[in-house]
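Peer 1: Fold the following for me, if possible:
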Amino acid sequence: MPELPEVETTRRGLEPLIVERKILSVHIYKKQLRWEIPFHLIKTIKNQIIKKISRRGKYLLVDFEVGQLVMHLGMSGSISVVPSSEPLKKHHHFELKFDNSFSMRFHDPRRFGSILWQKNNEQLKLLNNLGPEPLSYEFDDYSLYNLSIGKTKNIKSFIMDSNIVVGVGNIYASESLFLAGISPKRVSGKTSRDRYKKLTQCIKKILSDAINNGGTTLNDFSNVDGEPGYFSQILSVYGRNDMPCNRCDGKIKKIIQNQRATYYCPQCQH
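Peer 2: Model (predicted):
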């Protein structure tokens, strides 16, 4: 599943290609994704100019004068910008044709992604109550500790909660906890302030490194040019079950937490 670095990589790739471009036409080829694509988009954003593209957690927000397109890549989604004359591929569900003979196309084999709309001065419910961005100043050394007080869930599930902090998905939660030397099984409410301070710094580092390296090559993810990310080449624990730990003489172990795979080193994560 594309996580925050993959979405940010997509945003950065799209920005110079679509901002200030005029929409000549909108095409909905398969309306039913996770939710139905609003049919009114065909008229609403026709002849509109894209003002900006930003990110909130794992959502891409495309700004127009009349509102925002809200896109989520789901489990297998990707977005590409290609010549409009290029033939459509299977699982291309949505297309914006621009005034420069190029198109932005949304591709999603599993159809768990979403393309929604919000008017100016309105916000979709799914964007309500989101926690701070992990690379922002708002996510500081004490954010996690203060929110953990009294919590009983394991620390990995805690940092993956989008109400606590957005965008720390399964891969990067495992990697951040490894870098911080914290067991994913540790109870979130019984973790010290100092350990949360270190974990905060590790989350910022892991996500920043992943963004700089173009995201993670797993399953279907590719960036806006169709090229795979390559952060997976330097993953320390994720997907390395029974392989040697690169920090001690232990072995990486895989467990299931909240129906998700967790990878960690029992010897050096406590």
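
Peer 1: C-alpha only now, for contacts and for neighbours.
Peer 2: Noted.

Peer 1: Which parts of the protein are helices?
Peer 2: 4-18, 41-44, 143-148, 155-159, 170-180, 193-212 (DSSP state H).

Peer 1: quick check: angle from the last one to helix 4-18?
Peer 2: Meaning helix 193-212. 40 degrees (axes from the mean of the first three to the mean of the last three CA atoms, to 10 degrees).

Peer 1: list the buried ones in stretch 42-51?
Peer 2: 45, 46, 48, 49, 50, 51 (16 or more other CA atoms under 10 Å).

Peer 1: residue contacts, the last one?
Peer 2: Remark: with contacts taken as CA atoms under 8 Å, 6 or more residues apart in numbering, residue 51 is in contact with 19, 20, 62, 63, 64, 65.

Peer 1: export the buried residues of stretch 42-51 to JSON lines and tack on distance to residue 85?
Peer 2: Shown next, in JSON lines, are the buried residues of stretch 42-51 (distance: CA to CA, whole Å):
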{"residue": "45", "distance to residue 85": "21"}
{"residue": "46", "distance to residue 85": "19"}
{"residue": "48", "distance to residue 85": "21"}
{"residue": "49", "distance to residue 85": "21"}
{"residue": "50", "distance to residue 85": "21"}
{"residue": "51", "distance to residue 85": "25"}
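
Peer 1: ok, which pair from the residues you listed is furthest apart?
Peer 2: Greatest spatial distance among those (CA to CA): 46 and 51, at 13.9 Å.

Peer 1: how far does stretch 13-31 stretch from start to finish?
Peer 2: 25 Å (CA to CA, to the nearest Å).

Peer 1: Then stretch 65-79?
Peer 2: 22 Å.

Peer 1: one more, for comparison:
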Amino acid sequence: MPELPEVEVVRRQLKDKLVGRTIKNIVSYHDKIFNEDLTLVKETLINQEILDIERYGKYLVFIFKENVLISHLRMEGKYFFREVGTKKDKHEHVFFELDNNISLRYHDTRKFGRMDLRKKNNYLDVLPLNKLGSEPKYMQNSELYNLITNRNISIKTALLNQEIIAGLGNIYVDETLFLSKIHPMRKTNEISMEEADLITKSATKVLDKALALGGTTIRSYTSAEGVTGLFQNELLVHTKEGEPCPNCNNIITKLKVGGRGTYVCDQCQK
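Peer 2: Okay, the predicted model is just below:
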């Protein structure tokens, strides 16, 4: 699943090629990707210029004069550029045909991705973006602590909750908790303010490094056409089951936390 660094890489690539381009046609082969009626989407966006592309957490936002299109890639969503008329791949579900004879194609093996049409003047105040928590680098001291201290859930589950903290997924939560020396099954009401602030700082460090390296490529996910992330070469615990901990040489183990595969050093993380 793409997390904040992977989505930011996609945003930068799309912005380079799309800003200033006008949508001339929209072709859908799986209308359920849009949470609004396709006819409305077409009436709103065809002949509109793409002014910018923003990102909030794991959401991409295509900015137009009066509206925005919010795209969540979910598990496997990707965007590809093809010349108009190029043969359709079976996993390409939406074509945005542009004024330069290029088709921006939304590719999604599992069809889990979704797109929302919103008004530009209030899209941050309505679903889905109004429920997002802050990204780690924007969090103030004690902010995370105040959000989790009255809950009784595992810290990993809390960090995966995008309403608490935005942008982290399974990979980067494992790495963040390893740097913070906190066991992923610790309950949130046991986390001190100092530990919560350390988690925020560790998450920022992990995400910044991953972004600098173009994100992480795990199994079938790559951030966009022709781009493969390198952060998988820097992972300290995630996917390292059976290998020695880089800090203490204890063997890294894998367990389930909230149904998610989780990698931990039981010696370092308490």
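
Peer 1: who's in contact with the closest residue to residue 147 of structure 2 other than its chain neighbours?
Peer 2: Spatially, and ignoring its direct neighbours in sequence, residue 147 of structure 2 is nearest to residue 164 (6.6 Å; CA to CA, 6 or more residues apart in numbering). Residue 164 of structure 2 makes contact with 132, 133, 134, 144, 147, 148, 158, according to CA under 8 Å, 6+ apart.

Peer 1: Stretch 250-268 of structure 1: which residues count as buried?
Peer 2: Buried residues in stretch 250-268 of structure 1 (16+ other CA under 10 Å): 251, 252, 253, 254, 262, 263, 264, 265, 266, 267, 268.

Peer 1: Out of these, list just those in strands.
Peer 2: Restricting the buried residues of stretch 250-268 of structure 1 to those inside strands, with DSSP state E as the criterion, leaves 253, 254, 262, 263, 264.

Peer 1: Looking at those, which one is closest to residue 98 of structure 1?
Peer 2: residue 262 (42.5 Å).

Peer 1: now the strands for structure 2?
Peer 2: Using DSSP E, strands in structure 2 cover 23-28, 52-56, 59-63, 67-72, 78-83, 92-98, 102-107, 114-119, 253-257, 260-264.

Peer 1: now those in a markdown table, with distance to residue 217 of structure 2?
Peer 2: Converted to a markdown table, the strands of structure 2 look like this (distance: least, CA to CA, whole Å):
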| stretch | distance to residue 217 of structure 2 |
| --- | --- |
| strand 23-28 | 28 |
| strand 52-56 | 20 |
| strand 59-63 | 19 |
| strand 67-72 | 18 |
| strand 78-83 | 13 |
| strand 92-98 | 20 |
| strand 102-107 | 17 |
| strand 114-119 | 22 |
| strand 253-257 | 20 |
| strand 260-264 | 17 |
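
Peer 1: Distance to residue 3 of structure 1 added to the ones in strands among the buried residues of stretch 250-268 of structure 1, as a markdown table?
Peer 2: Listed next are these as a markdown table, based on distance: CA to CA, whole Å:
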| residue | distance to residue 3 of structure 1 |
| --- | --- |
| 253 | 22 |
| 254 | 20 |
| 262 | 16 |
| 263 | 17 |
| 264 | 19 |
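
Peer 1: residues contacting residue 74 of structure 2?
Peer 2: Per CA under 8 Å, 6+ apart, neighbours of residue 74 of structure 2: 1, 2, 112, 113, 114.

Peer 1: Filter these down to the buried ones, ChimeraX style.
Peer 2: Selection of buried members from these for ChimeraX, criterion 16+ other CA under 10 Å:
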select :1,2,113,114
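
Peer 1: which of the contacts of residue 74 of structure 2 does structure 1 keep?
Peer 2: With the contact criterion set to both residues aligned by TM-score structural alignment, their matches' CA atoms under 8 Å, the contacts of residue 74 of structure 2 that also touch in structure 1 are 1, 2, 112, 113, 114.

Peer 1: out of the contacts of residue 164 of structure 2, which ones does structure 1 keep as well?
Peer 2: Under both residues aligned by TM-score structural alignment, their matches' CA under 8 Å, what the contacts of residue 164 of structure 2 keep in structure 1 comes to 132, 133, 134, 144, 147, 158.

Peer 1: wait, which of those residues is closest to residue 35 of structure 2?
Peer 2: Nearest to residue 35 of structure 2 among those, with distances taken as CA to CA, is residue 132, at 18.3 Å.
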